[in-house]
Every structure is written in C-alpha cells, then in structure tokens.
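> Quick check, what structure comes out for this input:
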Amino acid sequence: MATEPQGFSVAGKVALVTGANRGIGKAIVEALVSHGAAKVYLAVRDVHSTAALEQRFGVKVQTVALDLASESALAQLACQCHDVELLVNNAGVAQTCGVLAEDMIATLQRQMEVNVYGLIRMAQAFAPQLQACSGALVQLNSVASLRSNDRFASYCASKAASYSVTQALRKQWLGKVQLLSVHPGPIATDMVGDLGLTSQVSPSDVAEQIIAALHTGQFHLYPDPFSQSLASHYHGYAQAVVEA
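Down below sits the predicted model:
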C-alpha cells in the first residue's frame, strides 16, 4: 500500500517558484537558497522583474517566462526546467467581487483561469519528472479556501477549487510526490495591501514555515495567527476526513 512521503529536504534540490518576483514567492526563493537549494527557477510573467534576485544570488537562480494560461507554454517550460524536484505554485490572482455584482462571472472566470486551471496545467506539465524523482509540490491555497467572504466571493470560490484539486493530487500521488497545501491569512504583501487589508506577518515567516513543513511531511500548513485560529476548528475534520 502506498504511504505518505516521510519528508522532503530542500538542500541540494532544484526548485521552481511561480510568481517569484515579489511577496511570498520572493520570500520562498530567498528561503530556498538560504536552506541550500542547488538552483531555483524564477517563473514570472515579466522576466525583467527578477533582476534584483539574479544580481543577489547569481547562478543559484534562473529566470524563466511563465504563462499559466497556455498548456503548450507550460509543456515547453517543463522541458526547459527538466531537472525540477520541487514545484512551488505561488502565482495567483485576487480580486474583490460579491456574488451579485454584474462582473462576478467574468471576475470568477479570470481567477479560475490562474488559480485553478493554472495549478492543473502546472501539475500536468511537471508530473512525469516530479514522480520520477519523488519530488514535492507546494500549493498556496489561502485561508480563503476554507471559508468564503461576501466581499471576496470570487476569490474564495477559486481558492476552494484549487484546494480541492490539491487534495485530489495528494491522493493520486500518494507515495510518489509530496504535497503541501498552504493556507495563509492576510500577509504583509503588496497583494494584501491592494485589497485594502493589513498584516504584521512577514512573507519570510511563511517561507520558513513552508521549508519546515516540507521537512516534516505534513499536508496542511496554517502559517499565521488568523489562519491558525480558523484551523483550530477545522483541524479535526482535516485529519479525519481530508487526510484519511
């Protein structure tokens, strides 16, 4: 019978981080390098946006173009980055939109395209190599995947869907690829600020907890006080049902 992987060390590994140019993605890159990753691919839409990281880390990082909406582009990316052992799917779109808003469907479609279909395309493109090397996939799912909010209804719906896909991947890859589902609440990033929210939790705190969670082999990670307060009620269900 297949069993859960017993932990994943990032030391000496090759990683790819989507949305690596800012916020949590940038902090994850920094944490991976500091914990001994051999190389980190910086997957971004604007290949000029990672210049500072390239200057700082030199040959430890390599910028690659990312198009989550294109299956063919992601297939080419997987060929280009054929040595990836750790895939961190951090790139996402967050917009405020209520269910009854006139643009709700269009807004939801845009967020599904990136937050859900993007995850599926990335998983499909990198599945062969992740399975071959007993690799790992980290998915940034957000606390919004656990509870909806009337102001962020479209975002919450897309993240709930990405969380569901992550659960399915975990079941399919059990014993082959380690999965980590990360559920942060508001973190001190530009995206959170753009949404009119504030936070005292730094992206580097989240990044360090991701490294630690990979090492221990856990599936769920709630990296901040807000998500942990929600998880205190959800954790029992997650263990008994989602992780069973």
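> switch to C-alpha atoms for all contacts and neighbour counts from now on
Noted.
> now the farthest one out in the chain, which residue is it?
Glu102 (29.6 Å; Cα atoms, centre = their mean).
> what about the helices in the chain?
23-34, 51-57, 71-80, 104-115, 117-132, 153-172, 190-194, 203-216, 225-237 (DSSP state H).
> Buried residues in the third one, which are they?
To tie it back to what came earlier, the one meant is helix 71-80. 71, 73-75, 77-78 (16 or more other Cα atoms under 10 Å).
> And for the shortest one?
Neighbour-count burial for helix 190-194, counted by 16+ other Cα under 10 Å, picks out 191-192.
> Other residues contacting it?
Under the contact criterion Cα atoms under 8 Å, 6 or more residues apart in numbering, helix 190-194 has outside partners 23, 94, 186, 198.
> what's the distance between the first one and Pro128?
Counting by Cα to Cα, to the nearest Å, the separation of Gly23 from Pro128 is 29 Å.
> do the same with the last one
Thr198 sits 40 Å away from Pro128, going by Cα to Cα.
> Over to the second one?
Using Cα to Cα, Ala94 is found at 30 Å from Pro128.
> more neighbours, those two?
Ala94 (21 against 12; other Cα atoms under 10 Å).
> Pull the contacting residues for the nearest residue to the more buried one once chain neighbours are set aside.
Distance criterion Cα to Cα, 6 or more residues apart in numbering; nearest residue to Ala94, sequence neighbours excluded, is Tyr155 at 5.7 Å. Counting by Cα under 8 Å, 6+ apart, Tyr155 makes contact with 93-97, 108, 111, 144.
> quick one more, to check against the first:
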Amino acid sequence: MDVIDSVAIVTGGNRGIGEAFVQAFLAAGAKRVYVGTRTLSNADLLVKEDPERVVAVELDVSKPEQIEAAADKCKDVSVVVNNAGVFHNKRLIGAEDISAATDEMNVNYFGLLNMCRAFAPILKENGGGAIVNVLSGGGLAAVPAMGGYSPSKFAARAASTCIRAELAKQNTHVSSLIVGSVDTRMAAHVAGLKEQPSDIAKVGLRAIKHSIDEVDTDRMAVELRANLARDPKAVERAMARMLDANQISTGR
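Prediction:
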C-alpha cells in the first residue's frame, strides 16, 4: 500500500524509533498520525510541529483498557506500527523475581497482540491496511544477557507470522522489522556502531509499500541472520559468553 493519505498509529511514538516513524509518515504524505504515548505531554513537540496532522493518544500497551480506548478513538487508522517496547536488563534466573520478565512479556508480546486484535476490525473496515511490528535481533537468536526481553521478541515474531496468516483474507499485511543496534535510549548500553532511528523508519515504510513479510533493518541484524545460517551453535556460544563479559552486542 501507499502511505500517502494513510492514517497511522504508532505506539511508543514520542521518542526513538517511534518518533522517527511519525516523522517518516508525515514526510511521506500521511493524512494523520496518532502518537501513542504513556504521557500525553511527551508528544507536545510533535503535535506542535504539525497540529493539523499529529494527534497524541494516551496509550500504555500493557493496559488493555487504554488499547481499547485508543481503538474507539482512532477509527480511521489504516496502518498500525507496534513499536512500544521495554527492556529491564534482568536475567531469567539471576533476577530476584520474574517481575521484569513478566513486564517485558506484557509489553513486548501481549501489548503487540492486543493492539493487533483491537485494530484488526478497523483496518478491515478501512480496506485492509498494514501492521508493522518492530522486533529485534534478540528474536532471531536467544540472548541470555537480555533476560525476558529476548524471549518476548521470539514470541512477538511468532505471533507476527500467525497474525499475518489470519489477516491475509482481509487484505491486511503484517511486516516484521528485525532491528539490530539503533541509537536509542533503550540501546544506550550497547557498544559499537548504531544505526539512526530514521533509517529504521525508512525500512518500515518500504516494507509497507512493498508488502514485505520480514526484513532485517540494519547491518547488525543482517550479520546476525547470516551467522545463524552459517553456524547457529557458534552464535549460541557467543551469546552465552556475554553473560560473563556483561556485554550485550545485539538488541533494541
């Protein structure tokens, strides 16, 4: 589909990759962009840039009632970008409890699923449209140092495939973006070269236009997939060594 005159909702849209998506939609000629944010004031600058086309929506994807309220308000949506995510940097066994892993699953998996469920009927009513799920290299290779985050992204990737199949008949396409290392607050702990959020958004809009099922958005994601194809056990051992080094070399 063409994003010109589309209406998009972007979760976690007030900063990082989400903000880049908002800017990309506006630049591409979208009719309206809903900025999903846990605190409305956090989207003030975006709204001020283009008050005719940018609308802030209170949206914490870990709260189903806020997702339902957003769906009731945003009946004209034709593109859903599931970008909101959380990473607590806790281990699965080493953490004092599973609260961090539970929250990561609630936001990164169930939040995405609930958004898709809430907006699927709206997309159908508006001609089909598209869903873009911003995922992670941590959903391709298990990263022990990322605790519950990596499993939540595995789950979100599998859900994306299932939802794509379910919604194909209503002409709604689901794209999964596999993100490596990006210069965002969530990846502040990651060393090395980082892509810009705007680069990820550009790939996302390309995926919408060309109905791409899954795409690696940056060099790190591309290299990770290649290494997995070449020697998956070597990747597993390398990820395990990060526990001792206390370093994370992939993730969003």
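> Give me the TM-score for these two chains.
The TM-score (TM-score structural alignment, normalised by the length of the first structure) is 0.89; 228 aligned residues with a Cα RMSD of 1.6 Å.
> now for the helices of the first structure, which one comes closest to Leu16 of the first structure?
Nearest to Leu16 of the first structure, of all those, is helix 23-34, at 8.8 Å by Cα to Cα.
> Which residue range of the second structure does the closest one align onto?
Alignment of helix 23-34 of the first structure against the second structure: residues 16-27, by TM-score structural alignment.
> average offset between that stretch and the first structure?
Stretch 16-27 of the second structure, aligned to the first structure and superposed, deviates on average by 0.4 Å (mean Cα distance after the TM-score superposition for the first structure).
> ok, Thr11 of the second structure to Gly147 of the second structure distance?
From Thr11 of the second structure to Gly147 of the second structure the distance is 23 Å (Cα to Cα).
> Looking at the two now, which is surrounded by more residues?
Taking neighbours as other Cα under 10 Å, Thr11 of the second structure and Gly147 compare with Thr11 leading, 30 against 23.
> ok now do that one, which residues does it touch?
Thr11 of the second structure sits next to 18, 35-37, 59, 61, 81-84 when contact means Cα under 8 Å, 6+ apart.
> Let's see that with 7 Å instead.
Applying Cα atoms under 7 Å, 6 or more residues apart in numbering to Thr11 of the second structure gives the contacts 18, 35-37, 81-84.
> which residues does the nearest residue to it once chain neighbours are set aside contact?
Counting by Cα to Cα, 6+ apart, Thr11 of the second structure lies nearest to Gly36, which is 4.4 Å off, once chain neighbours are set aside. Gly36 of the second structure makes contact with 9-13, 56-59 under the criterion Cα under 7 Å, 6+ apart.
> Export these as a markdown table, with columns for distance to Ala168 of the second structure.
Converted to a markdown table, the contacts of Gly36 of the second structure look like this (distance: Cα to Cα, whole Å):
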| residue | distance to Ala168 of the second structure |
| --- | --- |
| Ile9 | 20 |
| Val10 | 21 |
| Thr11 | 22 |
| Gly12 | 26 |
| Gly13 | 26 |
| Ala56 | 29 |
| Val57 | 28 |
| Glu58 | 29 |
| Leu59 | 26 |
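> How much space separates Leu50 of the second structure from Ala27 of the second structure?
Quick fix: residue 50 of the second structure is Asp, not Leu. Asp50 of the second structure is 11 Å from Ala27 of the second structure, by Cα to Cα.
> just Gly111 of the second structure next, same as before
From Gly111 of the second structure to Ala27 of the second structure the distance is 27 Å (Cα to Cα).
> Those two - which one has more neighbours?
Higher neighbour count among Gly111 of the second structure and Ala27: Gly111, with 24 against 11, using other Cα under 10 Å.
> which residue lines up with the more buried one in the first structure?
Checking TM-score structural alignment: Gly111 of the second structure goes with Gly118.
> before we move on, what about Val215 of the second structure?
Match for Val215 of the second structure (TM-score structural alignment): Leu221.
> cool, Glu68 of the second structure as well?
Using TM-score structural alignment, Glu68 of the second structure pairs with Ala75 in the first structure.
> Enumerate every residue touching the residue nearest the centre of the second structure.
Taking Cα atoms, centre = their mean, the centroid of the second structure lies closest to Val134, which sits 2.4 Å from it. Neighbouring residues of Val134 of the second structure by Cα under 7 Å, 6+ apart: 82-83, 176-178.
> Looking at those residues, which are in strands?
82, 176-178 (DSSP state E).
> Let me have those residues in JSON lines, adding distance to Lys209 of the second structure and neighbour count as columns.
Shown next, in JSON lines, are these (distance: Cα to Cα, whole Å; neighbours: other Cα atoms under 10 Å):
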{"residue": "Asn82", "distance to Lys209 of the second structure": "17", "neighbour count": "26"}
{"residue": "Ser176", "distance to Lys209 of the second structure": "13", "neighbour count": "26"}
{"residue": "Leu177", "distance to Lys209 of the second structure": "14", "neighbour count": "26"}
{"residue": "Ile178", "distance to Lys209 of the second structure": "17", "neighbour count": "27"}
